[in-house]
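J.: Provided below for reference: sequence and predicted model.
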Amino acid sequence: MESPQRVGPYTLIRKLGEGGMGVVHLAHDPAGRPVALKTMRADLAGQEEFRRRFGKESEAARRVARFCTAPVLDAGFHDGVACLVTEYVEGPDLSSVVARAPLAGSNLEALAVGVATALAAIHAAGVVHRDLKPSNVLLSPLGPRVIDFGIAQLADAPGAVATVARSMGTPAYMSPEQARGEHVTPASDVFSWGSLVAYAGTGRPPFGTGGVPEVVYRVINHAPVLDGLDERVRPLVERALAKDPARRPTAQQLIDTLLGRPQVPVAAATQAVSETWTPVVVPPAGPPQPREPAASRRLWATVAVGVLAAVLGAAVTLAVVRPWERPDGRETVTTVEALGTTFEVRIDSLVRQGRAARLQWTVRNVGKENAPLYNKFGRGALDRTVSQVSLIPPGVGDALYPAVDGGACRCASLPTAPFNGGDRLQLWAVYEGLPEDADRVDVSLGPLGLIKDVAVEQA
């Protein structure tokens, strides 16, 4: 039976995935904004215990701050269908990226900080995720975003009947106490963080693969296998994977250790992640492309972000990269008068993988006037995306516009909110068909003009 076209006020666009609890769709809210809508299985929604826990736990999920998470926007029952609506995050999940190659360098460190930051926000709301795993971490243009915490068991409900959460948890990433069926606390999520970071950095779960009983046995009884994990994060991962929950650091302590100072606010940690993160471009399905030798990749300058280089064990350095600062000292930045105010436009990165490329740029209103940006960058009168922003390779007559997938632009949408002086937006778009010999392009930003000679970086 096909899924209904609408669930309450939400219009279903396409199926994104399916799990033990239900089905996730890309949907549009009444204002036309993309959201991720998860409908729960009908047999669960019909159980009184589920309905009670669902209401309580989804209300707790609404309290989770949006730092490095996909925030919950709505939860409830529409026409008898239990659903959870979150912000839609554009980007591949961690498992699909690591399947091609493990993360390394600043992106591995940014992942570690970003996921720890999300856990700190989740735990501060009294929620335990309980199912932190690679498929629940999406790699957005601004960094990792943790999803699917909306049906987690409340941390402040010891002894509560875990009807909803009992089926949750993935053996390779669950904590020993969760594997034994014991009550879990935020320390369980920290253990999962350690397993996830180890997987991201090596391409292997630290307790191996195989049947559920053997993996669970290793989680409970064996030491993790961390061979090949970057030594800058390995000591902290080892602490997080302690069998005794009391010996593990908290999510906040993970952040503080990684960033090198005590009590780093989650907002500052989120900003550090976004400035460090290099957007990931996943090419269309096909055989993996050979990776370029590290020596041939361009080195980007690193700068401080208000926190000192961190020391982790022997010394961890979280180098914060500002991709617009090129080794030749040039900045891809311009100031333009448009739409009744003054904008500063900065190209953050243009990263290619094969013939696909992802452009990321920042627009800041440095004037004093409100200048709403929606409906100004789309290719149609009602298009609120940045589909008009194009790349112009040298010697090519036609501009290259963002790719379209399922009728939707693979690009950022613009909010309908005011855009006042001092406001800033980070935007992105994915392009396909970039000539392989194009190492520099011009970028047409529609009403904000043309930025010439932008360097194309290799992923």
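T.: Right, received. Where do you want to start?
J.: from now on I want contacts and neighbour counts done on CA atoms only, so please keep to that.
T.: Fine.
J.: the longest strand seen in the chain - contacts with which helices or strands?
T.: In the chain, taking DSSP state E as the definition, the longest strand is strand 341-353. With contacts taken as 3 or more CA pairs under 8 Å, 6 or more residues apart in numbering; DSSP states H and E, strand 341-353 sits against strand 333-338, strand 356-365, strand 450-455, strand 457-458.
J.: quick one: list the elements packing against the shortest one.
T.: Spelled out, that is strand 457-458. Using 3+ CA pairs under 8 Å, 6+ apart: strand 457-458 touches strand 341-353.
J.: starting at the chain centroid, how far to the strand it packs on?
T.: 20 Å (CA atoms, centre = their mean, to the nearest Å).
J.: that one to strand 450-455, inter-axis angle?
T.: Using axes from the mean of the first three to the mean of the last three CA atoms, to 10 degrees, the direction of strand 341-353 lies 30 degrees away from that of strand 450-455.
J.: gap between the nearest residue to Ala403 once chain neighbours are set aside and Val443?
T.: Using CA to CA, 6 or more residues apart in numbering and skipping the chain neighbours, the partner closest in space to Ala403 is Tyr431 (5.1 Å). For Tyr431, the distance to Val443 equals 12 Å [CA to CA, to the nearest Å].
J.: okay, one more to line up with it:
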Amino acid sequence: MPPVHRAGTGAESKDPEYAGQYRLEARLGAGGMGVVHLARSASGRRLAVKVVHAEYAEDPEFRARFRQEVAAARRVSGAFTAPVVDADPEGSRPWMATLYIPGPTIAEHVKRSGPLPPDETVQLAAGLAEALRDIHRVGVVHRDLKPSNVLLAADGPKVIDFGISRPSDSELRTETGQLIGTPPFMAPEQFQRPRAVGPAADVFALGSLLVHASTGRGPFESESPYIVAYQVVHDEADLAGVPDELLPLIQRCLAKNPEDRPTPDALMTVLRAVRGPHPPAPRGPVPLVPQQRTPEPHSLPGGRGEQAGGVTDTHVKAGSEPAPRLIEGMKAEPERVGDEAESVLGGSVGGG
């Protein structure tokens, strides 16, 4: 299936022809807050360009969050992300361009081909531990690590979508009572103390992501995001089917207390022993070919908002009450695009 081109009526006819100097060739995907387009640089390099919907361009808070997303993505090394090539958060239609990275997300790969075998799950864990070390050492907390935000590229996993990430020196804060993320991959403190979320929340999310990658389901599952949130805060994770070599590590990642979770550096030390002295080279799935099928909109830090772990990505609103009352007060508002859901908050452009 070829990319969807701009010509036509309705929403597509409103797409701009250019973002800065980049001609937008085709749509890769659309979300509630923006559209991701395929484009090429002057040298012919393929790019994924996220363009914000016109109505959100008029919102000062959204612009501030989009500006923060661009800044966070630029801080992180391109070795573990889709590097930012250019951006204009101050334009009439804010936009950001990153390199286009072929390859499915973990969510897509598991849905299409089933769980990863144990050796590939260990390799994935090692790559993501390195990625989190890289993200955290520049003072950024991702806060939305999940299967649809990790690309399985040929040279190792790439973490994408910094839409709700937060640099440690940011003065921008979430509105009172607002809490955003994907419940099966959120840490307990994200439900209880959203203003105090630190790097350990990403480690918890890594544990949940590895369960999904190795078993095809999450450690906390329900059709209701409220129940999932309660399970994350109170219940023990379901780790049936997790590879034995990763079980102790994942158990530590999923500790309820952030202080009990390992750092990325500690994870790398453990995984080095698990993999042995000569680990295999990264081996990603066969890259997707844009000319043969629609390129995936996950090549940007604003990837697909897929269903993951049995619960859709959800915009949840909650206070900072103790956990039992917190669940009662939560309000879930899934935003859907076709058959997919996205998580949305202010400056986050989930799903594109």
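T.: Looks like it came in fine. Note that the coordinates shown come from a computational prediction; the quantities given were computed from them, not determined experimentally.
J.: drop the TM-score for these two in here.
T.: The TM-score (TM-score structural alignment, normalised by the length of structure 2) is 0.71; 279 aligned residues with a CA RMSD of 2.9 Å.
J.: which helix or which strand is home to the residue nearest to Ala403 of structure 1?
T.: strand 424-432 (DSSP states H and E).
J.: which bit of structure 2 covers the following helix or strand past that strand?
T.: Per DSSP H and E, the first helix or strand lying C-terminal to strand 424-432 of structure 1 is strand 440-444. Per TM-score structural alignment, strand 440-444 of structure 1 has no counterpart in structure 2.
J.: angle of strand 440-444 of structure 1 against strand 450-455?
T.: Using the same axes, to 10 degrees, one finds that strand 440-444 of structure 1 and strand 450-455 are set 150 degrees apart in direction.
J.: which residue is the nearest non-sequential neighbour of the counterpart of Arg46 of structure 2 in structure 1?
T.: Residue pairing (TM-score structural alignment): Arg46 of structure 2 is matched to Pro34 of structure 1. Counting by CA to CA, 6+ apart, Pro34 of structure 1 lies nearest to His28, which is 4.6 Å off, once chain neighbours are set aside.
J.: please verify my assumption that the one you found contacts Val7.
T.: No: between His28 of structure 1 and Val7 there is no contact under CA atoms under 8 Å: 10.3 Å.
J.: and for Thr117 of structure 1, the neighbour number?
T.: 29 (other CA atoms under 10 Å).
J.: just give me the match in structure 2 for it.
T.: In structure 2, the residue paired with Thr117 of structure 1 is Glu130, using TM-score structural alignment.
J.: with structure 1 superposed, average distance for the host helix or strand of that match?
T.: According to DSSP H and E, Glu130 of structure 2 maps onto helix 118-137. Following the fit onto structure 1, the mean deviation recorded for helix 118-137 of structure 2 is 1.2 Å by mean CA distance after the TM-score superposition for structure 1.
J.: give the contact list for Ala152 of structure 1.
T.: Glu57, Ala61, Val127, Val128, His129, Arg130, Ala165 (CA atoms under 8 Å, 6 or more residues apart in numbering).
J.: what about the counterpart of the second one in structure 2, distance to Arg275 of structure 2?
T.: Pointing back at Ala61 of structure 1 there. Using TM-score structural alignment as the criterion, Ala61 of structure 1 maps onto Ala73 of structure 2. As judged by CA to CA, Ala73 of structure 2 and Arg275 of structure 2 stand 30 Å apart.
J.: neighbour count for the two, which is higher?
T.: Ala73 (26 against 15).
J.: my read is that one is in a strand, agree?
T.: No: Ala73 of structure 2 sits outside any strand when classified using DSSP: H, G, I helix; E, B strand; the rest coil, being helix.
J.: secondary structure element for the nearest residue to Leu99 of structure 2 once chain neighbours are set aside?
T.: Distance criterion CA to CA, 6+ apart; nearest residue to Leu99 of structure 2, sequence neighbours excluded, is Leu47 at 4.6 Å. Here Leu47 of structure 2, judged by DSSP H and E, is contained in strand 46-52.
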